[in-house]
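# Provide a 3D model corresponding to the input given below.
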Amino acid sequence: MKTNGVVGAIISCVLGIAMAQLPAQEVPSRELADGTYTYDTLPAGTFPASPVTEFYAGTEFFFASAQARTGGRITVSFSDTTAPGVATLAFADGDGHVDFGVAPRVWIGRHLNEAWGIRATYFSFSDSEEKVPEINPAIPAVGTNFSTNYQVTQLDMRALDLDLIYSAYINDNWKLDTFVGARYSSVDIDALHHSFGVFTTGNFVNLLLANGSAFDGAGTSLGFSSRHRLNGSNLSFIWSGRGSHLWGHYDAFNRAAGTVASSPSAPLVGAETQRIDNAPGTLDIIETQLGLQYEFQVVELPINCFFRTSFEFQRWNMAGPAPTPTGFGGTIGELTTNSNAAGGPGGATLVGLSLATGFTW
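Here you go, the predicted model:
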């Protein structure tokens, strides 16, 4: 986990708070038609309800619990009926994963005037998990076996936004931004199951099953962000939300390949892949933040700094066709194998804590 950016942001804001302890000063608050400004005399550390700023930028780190959904399922079972014992093992997984990760977000924007502005934002989240697959409750494990079994799930998400923003100050304590924009996004979710090694004496397995789905496209976004200054202080309650609908290319696949050997019989070998490539698909994204933001002016410079902590929720859903399920199975000697990989449009849900800092100047 990279924490240097978070630590640096916190240090910058703490230093800014310390430097902000200055006497009252006059700061520009509003540009007039002739190009001059009106001025307000404000206590140190405060800022006008409608500050004259042009550029702003920030960075954010989203500490998220990720629930990825492949849109399908992988099932595997082995059964050795060799006397005197019976060995049976079965798994049902490949539907996604739950893990923790850190998603960075950066943005830069410009106020065109008091009401209108533009902003570009980039978001990224990548995570992977390796674990023992879930046991299939419908097929109880019996006896002893010696194979190695694991599952790997990977999740990769990207979003790039360009927004046109309209800002309105309802009063000195309320600000509302509404925005419309273009968004490019990609998401890729894959699950892989691997069973290999000596299953029982004289029986060897090497089985690979996988499924996954992916989307790459562009569309539109609508959203808002609101800020309510608490009791006229520099601490504000913030709430924001965004909804996006995108069109683009959708891919999905199921794969099964394996070798099962039971001496002295000849090995059982097979492989099958079903794919959907570059099919029309859609992606819907909803996201919201709820939290607190602290703002202050840095020394005598026309720069405002903020620090924000918030609860964040995101849900990404793909839509598209599902490929035909694939499987590998049969009986060789005393060892019977049955497996299936099915998939379809997947998605992901991210829930966690966001920490952000930035400047306007």
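
# C-alpha from now on. contacts and neighbour counts both.
Will do.

# OK, contacts around the residue positioned nearest the centre of the chain?
The centroid of the chain falls nearest to F125 when counting by Cα atoms, centre = their mean (4.7 Å). If you count contacts by Cα atoms under 8 Å, 6 or more residues apart in numbering, F125 has them with G101, V102, A103, P104, L155, D156, M157, R158.

# in a helix, the second one, correct?
No - under DSSP: H, G, I helix; E, B strand; the rest coil, V102 sits outside any helix and is assigned strand.

# can you count the residues close to A168?
15 (other Cα atoms under 10 Å).

# with T201 instead?
12.

# could you do A68 as well?
28.

# packing partners of the helix or strand containing it?
In this assignment (DSSP states H and E), A68 forms part of strand 55-69. Here strand 55-69 touches strand 96-111, strand 347-360, going by 3 or more Cα pairs under 8 Å, 6 or more residues apart in numbering; DSSP states H and E.

# the structure of the following sequence is requested for comparison with the preceding one:
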Amino acid sequence: MSSATLNGESVGGTKANGFYAAPRIWAGAGIGDSPFFGQLRYWQLNGSQSNTLTGPTFGSTSGTLDAYVFDFELGSRFTLDCCDATGLFTFGGRYVNWQQSSTVGSYQLPDPSQMLSATASGASQFDGTGLTFGYLLDHQIGCSNWSVFGSNRYSWIWGNQSSAAMSSATSITSPIALAASANGATASADSTLFIAEFQLGTQWKRELKCINGDAFLRLAFEYQYWNTNSDSQAVAGSFASSGPPPADVTAAGGNGPLGMSLYGLAVSTGVNW
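Presented below is the predicted three-dimensional model:
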């Protein structure tokens, strides 16, 4: 997380916290008349947030979040007579690319003879491939076209996490005092990413006799937990001071082990045949 302090006025970095669209696309095909099938899934999340600093410290802060997931799986359909439910089980491989960043750019003009500025940034990225498995259970509501369903998915991804940080601080007092510093750091380490995903919702299904298939619409609450066990962390700090009058500036940029929790509303539609 990035931060800056100018003449005792602290500015914190911004994270990409908000509500964002995250498209998920999948396609699959059955294997003959068996209950087995293969499928591909792609999911993408891109988020960003920025704030403007309006005084006495001016400038801006920003944060970004980007995640890309690609699954390639085999699965099987099954039934549970004990609870009158049908289900799907899938197992396969998953590729993940995940990036986060935070940036601060700020300045102050305490009086006509002084100018203070500070910048700080930190970014982390994970890239890897691993295993994923999940299941879905669906229970029809009476004789209607509606049902309730729940699904879980767990993934273990092995890859590399890299982090980078930069910072700079400048303090100028006219006409003779100038202080400035700039620093940077990088880090990289092997890491294991764990992802847990949960959905709970309702489904409407309609038989399409013309193509011997079922059209469906799903509405669900979704929660995801992402966490790496990496110790990779990059931190950079800068300090500058000039005067009189005293004018101190500090800046710190950093990013370390990645982790996040996501929750929202999942809406999906498609055709099974």
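
# TM-score for the pair, please.
The TM-score (TM-score structural alignment, normalised by the length of the second structure) is 0.91; 269 aligned residues with a Cα RMSD of 2.1 Å.

# coming back round to it: excluding its backbone neighbours, what's nearest the counterpart of the residue nearest to the centre of the first structure in the second structure?
Matched by TM-score structural alignment, F125 of the first structure corresponds to L45 in the second structure. Closest residue to L45 of the second structure apart from its sequence neighbours, by Cα to Cα, 6 or more residues apart in numbering: A22 at 4.7 Å.

# corresponding residue for F78 of the first structure in the second structure?
Using TM-score structural alignment, F78 of the first structure sits opposite L6 in the second structure.

# so its match makes contact with T250?
Yes - at 6.6 Å, L6 of the second structure and T250 qualify as touching, with contact defined as Cα atoms under 8 Å.

# mutual contacts of these two, please.
With Cα under 8 Å, 6+ apart, L6 of the second structure and T250 have common neighbours A118.

# contacting residues for the residue mapped onto the residue nearest to L45 of the second structure from the first structure?
A22 of the second structure maps onto A103 in the first structure when the alignment is built from TM-score structural alignment. By Cα under 8 Å, 6+ apart, the residues touching A103 of the first structure are F61, F62, F63, A64, F123, S124, F125, S126.

# follow-up on the earlier one: pick the most deeply packed of the helices and strands packed on strand 55-69 of the first structure.
strand 347-360 (a mean of 21; mean count of other Cα atoms under 10 Å).

# which part of the second structure lines up with that one?
The aligned range for strand 347-360 of the first structure is 259-272, by TM-score structural alignment.

# ok, now stretch 240-250 of the first structure?
By TM-score structural alignment, stretch 240-250 of the first structure lines up with residues 151-161 in the second structure.

# after superposition, how close is the matching stretch to the first structure?
Compared with the first structure after fitting, stretch 151-161 of the second structure has a mean deviation of 0.7 Å; criterion: mean Cα distance after the TM-score superposition for the first structure.

# residues making contact with that stretch?
Stretch 151-161 of the second structure has contacts (Cα under 8 Å, 6+ apart) with 94-96, 124-137, 188-200, 230, 232.

# let's see that with 7 Å instead.
Here stretch 151-161 of the second structure makes contact (Cα atoms under 7 Å, 6 or more residues apart in numbering) with 125-137, 188-200, 232.

# what separation is there between the aligned residue in the second structure for G330 of the first structure and A234 of the second structure?
The equivalent of G330 of the first structure in the second structure is A240 (alignment by TM-score structural alignment). Using Cα to Cα, to the nearest Å, A240 of the second structure is found at 21 Å from A234 of the second structure.

# between the helices and strands packed on strand 55-69 of the first structure, which one is closest to Y166 of the first structure.
strand 96-111 (9.6 Å; Cα to Cα).

# ok now the closest one, how far from the chain's centre?
Strand 96-111 of the first structure has its C-alpha centroid displaced from the chain centroid by 7 Å (Cα atoms, centre = their mean, to the nearest Å).

# which helix or strand lies directly C-terminal to it?
strand 116-131.

# quick revisit: and the strand holding A68 of the first structure, which stretch of the second structure?
Under TM-score structural alignment, there's no match for strand 55-69 of the first structure.

# what's that strand in contact with?
95-111, 155, 346-361.

# redo that, cut-off 6 Å
Here strand 55-69 of the first structure makes contact (Cα atoms under 6 Å, 6 or more residues apart in numbering) with 95-110, 346-361.

# list the buried residues for stretch 166-173 of the first structure?
Of all the residues in stretch 166-173 of the first structure, those buried under the rule 16 or more other Cα atoms under 10 Å are Y166, S167, Y169, N173.
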